[in-house]
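# Just a sequence and a predicted model for now, questions to come.
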Amino acid sequence: MTTPSMHARAFVSPSCWSSSEPDLEADESHHLLRVLRVREGREIEVLNGRGGVGAAVVDSIRGEKVRLRIRERREAAPPPVRVTLLQALPREQQMDLIIQKATELGVSAVVPLMTAHSIVKLDAAKARQRRERWERIALGAIKQSGNPWLPSIETPCALEDALARVSGLDLLLVGALREGARPLREVLREAPSRRPLSIGALVGPEGDFTDAELEGMSARGAQPVGFGNTVLRVETAAVFILSALRYEFG
């Protein structure tokens, strides 16, 4: 499949993916017209967030509505390993950055955690609002990066609830500052022999997880891993472990 120049990309919802001339949703039309300044006849890339990618041309512009004409479609191969980031809630701007970078690095899911040391406390209404915001950030990140897979963004939940959801993962890692944590590189060197198809990465808040939280994670099979001899900021730690997993498993 040829790749259109300039890498202008648009999201076509899965419900419209089979159409040869899909109408873009309002937000997508606005982005193409007002941000990318696309005009009729422009070739762009399209993706549906579920592995579908393709080439299209802007067929018509009617007011603020864009209609595309799909020229090519194909299905991208799924990631060889499904990575779930379980991220303790930091400050809002930090979490926005983590969602963006996690999406660029190809995670399959992000589960925001409410932990003992989490600075941010959300009620149900605010948790839903944050999730909607993070979903928009993730959508922007797949368009920017060309990642054909849109990760699922979960509503923030308690640590115990999150651990119950990921109990079936092949490998569960938790970044830990305490003594006894093995270097991440050692654990990853051993991982290929186990051939994990699904990995969970737990990253704590400022102040780290509590001893009780770490004990609970260890009881569920989580392996404490260290990220070197310096203390990383929350967003740096998340990018660090996800980058290492991407390097190791593709």
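Cool, the structure landed.
# alpha carbons only for contacts and neighbour counts from here, please
Fine.
# Can you give me the distance of the spatially most central residue of the chain to V53?
Nearest to the geometric centre of the chain sits T103, at 3.1 Å (C-alpha atoms, centre = their mean). To V53, T103 is 16 Å away according to C-alpha to C-alpha, to the nearest Å.
# adding another structure so you can compare the two:
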Amino acid sequence: MSLKSPIQIRHLLPVVSQSKLAFLASAEAPPFFSVLPESSIEQSGLLIIGPEGDFTAEEVHSLKSAGAAPVGLGPCRLRVETATISLLSALMLWSDAKHR
């Protein structure tokens, strides 16, 4: 895993469109575990965590159009670092379960 520095959405869109697996943490999105069964395991992918206060509606639309799957992390708003750990932990558990 590599952690990238924050970048502008316009620079992220080409990366998302070339990725086979991209999850976008968004407050109004369906729960992460309801989106996972539709996903396939890939060797690499993207976990996109937004700024404090979430993405704008336009940013979410742009990222979805580029291929990112919006996922929610529950009813509570999480700080960026907590959302990152939560999303990565859930993804690792799902991936481990799929490999068994």
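Yes, it's here. Quantities reported herein were computed from a predicted structural model and do not represent experimental measurements.
# thinking again about what came up before, helix, strand or coil: sort out the residue nearest to the centre of structure 1 for me.
Assigned by DSSP: H, G, I helix; E, B strand; the rest coil, the conformation of T103 of structure 1 is helix.
# could you pull out the helices for structure 1?
26-30, 92-104, 124-145, 159-165, 184-194, 211-219, 234-249 (DSSP state H).
# Can you check which part of structure 2 the second one sits on?
With the alignment judged by TM-score structural alignment, no segment of structure 2 is matched to helix 92-104 of structure 1.
# can I assume the residue nearest to the centre of structure 1 is in contact with A141?
Yes - when contacts are counted by C-alpha atoms under 8 Å, T103 of structure 1 is listed as touching A141 (6.2 Å).
# show me what contacts the corresponding residue of structure 1 for I49 of structure 2?
Using TM-score structural alignment, the partner of I49 of structure 2 in structure 1 is V203. With contacts taken as C-alpha atoms under 8 Å, 6 or more residues apart in numbering, V203 of structure 1 has the following neighbours: L85, L86, Q87, A88, V174, G175, V234, A237, A238.
# top of the residues you listed by neighbour count?
A88 (28 neighbours; other C-alpha atoms under 10 Å).
# Now it. Nearest residue, chain neighbours left out?
Leaving aside its sequence neighbours, A88 of structure 1 sits nearest to L113 (C-alpha to C-alpha, 6 or more residues apart in numbering; 4.3 Å).
# Now compare the contacts of V203 of structure 1 with structure 2 and keep only the conserved ones.
Comparing the contacts of V203 of structure 1 with structure 2 on both residues aligned by TM-score structural alignment, their matches' C-alpha atoms under 8 Å, the contacts found in both are V174, G175, V234, A237, A238.
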